[in-house]
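> With the sequence up front, the predicted model follows.
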Amino acid sequence: MAYAIIEIAGQQIRVEPSRFYDVNRLVGDVDSQIDIDRVLLVNNEGDISVGAPVVEGAIVQATVMRHLRGRKVIVYKMQPKKKTRKKRGHRQELTRIMIDSISLGGSAIATKEQANG
């Protein structure tokens, strides 16, 4: 199983082809293609390439599926004996991306078709 560790939207995540991931909101239309060149590690069936800081010539191609908002997080602040209470809610703006392929040196090492069948 081939996978890569990428840096996108301030996060580092492990990605595999034909899987979707929720990341912090990205600029891009729905169904648009994005190329992620901040690839920190590529594992191709045991052949590991580690970047310093990024792997040269490695690109992960993804498709923006949709924009959504995460689950609500309640932030409750209270100061005891002062009758001070604050209740705030927060929902993170997210983008769901589908990983199409992982390329290393110009050749695709893992695509959707290879992962599914």
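Done, it's in.
> Going by C-alpha atoms from here, please, whenever you check contacts or count neighbours.
Noted.
> Contacts for stretch 6-21, please.
2-5, 23-26, 36, 38-41, 96-102, 110-112, 115-116 (CA atoms under 8 Å, 6 or more residues apart in numbering).
> what about stretch 30-41, start to end distance?
27 Å (CA to CA, to the nearest Å).
> what comes into contact with that stretch?
Here stretch 30-41 makes contact (CA under 8 Å, 6+ apart) with 4-8, 48-55, 58-67.
> so the most centrally placed residue in the chain, which of the three states?
Geometric centre of the chain, nearest residue: V23, 4.8 Å, by CA atoms, centre = their mean. Here V23 is strand, with the state taken from DSSP: H, G, I helix; E, B strand; the rest coil.
> Weed out the non-buried ones from the contacts of stretch 30-41.
4-7, 49, 54-55, 58-67 (16 or more other CA atoms under 10 Å).
> and here's the other structure:
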Amino acid sequence: MNTYAIIETGGQQLRVEPGRFYNIRHFSSLTSGRLERNTKILIYRVLLIRRKSDIEIGYPWLKGAVVKGRVLHPYFEKKITIYKMISKKKTRRKLGHRQKSTRFVVDSIFLDGEEIYE
């Protein structure tokens, strides 16, 4: 818990720690439609890094900061149902979709080419 980073990916800001896994809706930096297992990921949009009592904040991102990780597996989330009904017009419409998500694990956090340890 001493070392963590806050990253921006998939339209969200996440607090990530080395060795833990996270779920992301989509990676904005990846252009590939299909992510395979063990695909290496480098995330350069690092907003903040904390190691022990030292905090480094970027404006808007830290220069030279990289979070390295790999894809565990892509999957579909639970189905979202959208139901529209207009009363007195006899109009009903039921739609739904399943959002694509990716589970990835953070292997390490680098700052200026140096790996940060706990």
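That came in fine, so what should we check first? None of the values given here were measured: they were computed from a predicted structure.
> Among the contacts of stretch 6-21 of structure 1, filter down to the buried ones and hand me the PyMOL syntax, if you would.
Only the buried entries of those go into this PyMOL selection, using 16+ other CA under 10 Å:
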select buried, resi 2+3+4+5+23+24+26+38+39+40+41+96+97+98+99+100+101+102+110+111+112
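> Inside helices: which ones of the contacts of stretch 6-21 of structure 1?
Secondary structure defined by DSSP state H assigns 112, 115-116 of the contacts of stretch 6-21 of structure 1 to helices.
> picking up where we left off before, so what does the residue nearest to the centre of structure 1 match up with in structure 2?
V23 of structure 1 maps onto I24 in structure 2, with residues paired by TM-score structural alignment.
> can you check R96 of structure 1 too?
Match for R96 of structure 1 (TM-score structural alignment): R103.
> which non-adjacent residue is nearest its match?
In this structure, R103 of structure 2 finds its nearest non-sequential neighbour in N23, 4.5 Å apart by CA to CA, 6 or more residues apart in numbering.
> quick one, what contacts the one you found?
101-104.
> Share the number of residues neighbouring R88 of structure 1, please.
10 (other CA atoms under 10 Å).
> so what's it closest to, chain neighbours aside?
Using CA to CA, 6+ apart, the nearest residue to R88 of structure 1 is V75, at 5.1 Å.
> didn't K112 of structure 1 look like it was pressed against T63?
No - the pair K112 of structure 1 / T63 is not scored as a contact, 11.8 Å apart, by CA atoms under 8 Å.
> what touches both of the two?
99-100.
> Now do the strands in structure 1.
3-8, 11-15, 20-24, 33-36, 39-44, 47-50, 58-69, 73-79, 84-90, 93-104, 107-111 (DSSP state E).
> just to revisit the earlier point, contacts only, for the residue nearest to the centre of structure 1.
V23 of structure 1 makes contacts with 8-9, 11, 94-97, as judged by CA under 8 Å, 6+ apart.
> how close does the most far-flung residue of structure 1 relative to its centre sit to N43 of structure 1?
The centre of structure 1 is farthest from one residue, K81, which by CA atoms, centre = their mean lies 43.9 Å away. In this view, K81 of structure 1 and N43 of structure 1 are 56 Å apart by CA to CA.
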